[in-house]
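J.: Any chance you could fold what I've pasted below:
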Amino acid sequence: MSLRSEDRASDDLKARIRAKALALGFDAVGFAPAQVAPAAQAEFLAFLDQGCHGDMDWLARNAERRADPQTLWSAARSVIVLGQNYGPGSDPLDLLERRDRASISVYARNADYHDLIKKRLKALARWMHEELAAEVKVFVDTAPVMEKHLAQAAGLGWQGKHSNLVSLELGSWLFLGEVFTDLELSPDSAEKDHCGSCRRCLEVCPTEAFLGPYRLDARRCISYLTIEHKGHIPAEFRRAMGNRIYGCDDCLAVCPWNKFAQRSSEPAFLPRAELSAPRLADLLQLDDAVFRRVFAGSPIKRIGRDRFLRNVLIAAGNSGEAALAPRAEALLDDPSPLVRAMAVWALARLLPGSAFGVLRAVHADAEDDAAVRAEWRAAAAESEVAG
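T.: Next up is the predicted model:
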């Protein structure tokens, strides 16, 4: 077969795969070689060496496999990168002013996107195997794949200064998934970086999590702190969290390229009413059984009730809503030290010093957890300084 004939055959295969992917509901399709540029691999390894991944040990465990698709699967020759639009219908930052309400990241206001995307990826892979005799492997972002670099190589967008993918057509609201295949498919043209001199995403970050353009320290990121971090959230970040209880959309929402974004029409990504602007007062009452029922099918369920209540109590402490104090006080006896510690922190901000002192006299000496006792001491010290 001549080179021109091979190109025509590749283009025909790509057209068929693209049409099938779009028919399955994907919003963007691109083709990349099964390799990651050495510069991107070096950046990723430097990120790990600096400890910027925090508690996400799974990143370091899979470093070599993540940095090289050939190590992940030696038979891979091409990667089909799929994008799914989850654009919101309104500005998610508007909710930050409603301090008695909880702000949940746009992507988590309905079903877990992994489930839907993996189902569609498997459907595409099955079709490719049956119709094109292709060997295939499916990956979504729980797998060790440098998907944003592959997406840029496939022409779906570019990795913006906030380190997430930006699309000319869909802005910053794009889920990604990949199908690795042994088919030799000609790659699409890589997308260029269109960020220019813009720094909006860097400057809006509440916790100053960016070390510079394209360089995120996850340990300072609210999304990491509220979702991935399993322990007590450092005091230096709590006020900056505001009412963000699961994730943070600030750097995505201010991207100027969102002027081209489209509201998602996928029912699984349309916000459930009870997750669009939930009342902190209601969330503070969740026991484990109710938490599991309310967040069934949601990515929020994965962090568990205790870490979720940890986040909600920080939002309560930032709210200035004294009416939330009784709900927080009821959690001083919670079985979880994570919850008790943040109940102390919240109450120190919701109650006058005398009322907080009464609670401290009752609860502090009986506390058997070192971290919770430290919260009582820190709150007392702050009260003395303020007094």
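
J.: CA only for contacts and neighbour counts going forward, please
T.: Will do.

J.: Name the helix or strand for residue 137, please.
T.: Using DSSP states H and E, residue 137 maps to strand 136-140.

J.: Give me the contacts around the next helix-or-strand element following that strand.
T.: Going down the chain from strand 136-140, the next helix or strand is helix 147-153, by DSSP H and E. Under the criterion C-alpha atoms under 8 Å, 6 or more residues apart in numbering, residues 30-33, 35-36, 40, 79, 81, 141, 157-159, 164-165, 176-178, 187-192 lie in contact with helix 147-153.

J.: what about 6 Å?
T.: Helix 147-153 has contacts (C-alpha atoms under 6 Å, 6 or more residues apart in numbering) with 32, 81, 158, 190, 191.

J.: export these to CSV and tack on neighbour count and secondary structure?
T.: Output for the contacts of helix 147-153, formatted as CSV (neighbours: other C-alpha atoms under 10 Å; DSSP: H, G, I helix; E, B strand; the rest coil):
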residue, neighbour count, secondary structure
32, 25, strand
81, 26, strand
158, 26, strand
190, 19, coil
191, 18, coil
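
J.: one more to put side by side:
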Amino acid sequence: MNRDKTNLVNILEGRAKSEGFVAFGIAPGHLAPRAGERLRQWLQEGCHGEMLWMESRADERANPEILWPDVKSVIMLGMSYAPPQDPMVLADQGDRARISVYAQGRDYHDVVKGALKRLAGWLAHEADAGVKVFVDTAPVMEKALAQTAGLGWQGKHSNVVSREHGSWLFLGAIYTTAELEPAIAAEDSCGSCSACLDICPTNAFPAPYRLDARRCISYLTIEHKGPIDPELRPLMGDHIYGCDDCLAVCPWNKFAEAAAAHKAFLPRAELVAPQIADLLTLDDAAFRKLFSGSPIKRIGRDRFVRNVLIAAGNGGNAGVIAQVETLLHDPAPVVRGAAIWALSRLSPEKLDRRRRELLADEQDPSVRAEWDIAAGDSEMTAR
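T.: Alright, predicted model coming up:
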């Protein structure tokens, strides 16, 4: 690599830091074949659940050169969202719910993509190179590329772990036609630690480095659209959007400093352990207002209230029973179904009365199934 290219990379890294990126590295425009092999095995096992887009564009995801044949280098960047306090201190408060740290501030897609576009625009001008930017919405294996670029390694929880920033990095990628010297790949430093695997409430890791999304609380509360498996609901606790448990217990977090986090990701006070009772009253307009500029807005009010109802059922707070009963009449079947389950946990007596009142007029098969499940659970409890 000549001096001009070296200077170009140095200047680019400096500009990346000024944009709020704390991690920078360069990977070649291709991935080792084993990355694609692991992806295809994961897909064949059905571990991606309803995320069908991962299956439909697996080849492009497995190798940058298939997505864009002209790519020569991939610039990987990371922004910190290290939280000001340990997310685990907010667990199991009964009347409150937990929202994943990454969703307590502004939508990272907007923040990271804006910074990437500015960097890519500068690179295109200075190097007369083609560029494309990606943030979590294209068939790009950001984690594998981040490890190849030296940002960190994929930990046993399958997310990137950094020596400097722990498990709290948002990733972004710039594909470019410029030929840049690749960094030295990061080495796995998890050792014998299994803290992230042991803490998982739903046992979503069949083995180290392997995640079964179908059991992951983040997948269930964000990607999964219908009723959640009744066997998993009690294990979800107070999580209503995402889950930080496996990230929060990572020992490498002790090196992460909240001061390094981008200011856009500072938590909004109303999203840190919000009251379950308040969230149960949200209609569509109130939901959109509360989560304006937040990634939570993407899942819509109905799916979100479904999640809150599960947390209500797990919290055991009798003070929300009236609100749960109101949601038995909600227009959305997924909300009515979750309300049935929550009421079965909070007040089996009221559930039986409500079942007699509402079941005959219920037309949705999924909601009728919830009434049947709840009735069966009540009979088992009575025995």
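
J.: Superposing both, give me the TM-score.
T.: The TM-score (TM-score structural alignment, normalised by the length of structure 2) is 0.98; 381 aligned residues with a C-alpha RMSD of 1.0 Å.

J.: Just the closest of the contacts of helix 147-153 of structure 1 to residue 103 of structure 1, please.
T.: residue 158 (27.3 Å; C-alpha to C-alpha).

J.: Can you tell me what the closest one aligns to in structure 2?
T.: Using TM-score structural alignment, the equivalent of residue 158 of structure 1 in structure 2 is residue 153.

J.: hang on, its match packs against residue 160?
T.: Yes. Using C-alpha atoms under 6 Å, residue 153 of structure 2 is in contact with residue 160, at 5.3 Å.

J.: residues near residue 206 of structure 1, how many?
T.: If you count neighbours by other C-alpha atoms under 10 Å, residue 206 of structure 1 ends up with 18.

J.: so what corresponds to it in structure 2?
T.: Match for residue 206 of structure 1 (TM-score structural alignment): residue 201.

J.: Report the secondary structure state of the closest residue to that match other than its chain neighbours.
T.: Excluding the flanking residues, the one nearest residue 201 of structure 2 by C-alpha to C-alpha, 6 or more residues apart in numbering is residue 235, at 5.7 Å. Assigned with DSSP: H, G, I helix; E, B strand; the rest coil, residue 235 of structure 2 falls in the helix class.

J.: and what of residue 74 of structure 2?
T.: Here residue 74 of structure 2 is recorded as strand under three-state DSSP.

J.: residues touching it, list them.
T.: Counting by C-alpha under 6 Å, 6+ apart, residue 74 of structure 2 makes contact with 26, 27, 28, 29, 174, 175.

J.: Let's see that with 10 Å instead.
T.: 25-30, 64, 131-133, 142, 145-146, 148-149, 173-180, 182 (C-alpha atoms under 10 Å, 6 or more residues apart in numbering).

J.: same deal with residue 373 of structure 2?
T.: So residue 373 of structure 2 contacts 230, 340, 341, 344, 367 (C-alpha under 10 Å, 6+ apart).

J.: which one in structure 1 is aligned with the third one?
T.: Right, the one you point to is residue 341 of structure 2. In structure 1, the residue paired with residue 341 of structure 2 is residue 345, using TM-score structural alignment.

J.: average distance between the helix or strand containing its match and structure 2?
T.: Secondary structure from DSSP H and E places residue 345 of structure 1 in helix 337-350. Helix 337-350 of structure 1, aligned to structure 2 and superposed, deviates on average by 0.4 Å (mean C-alpha distance after the TM-score superposition for structure 1).
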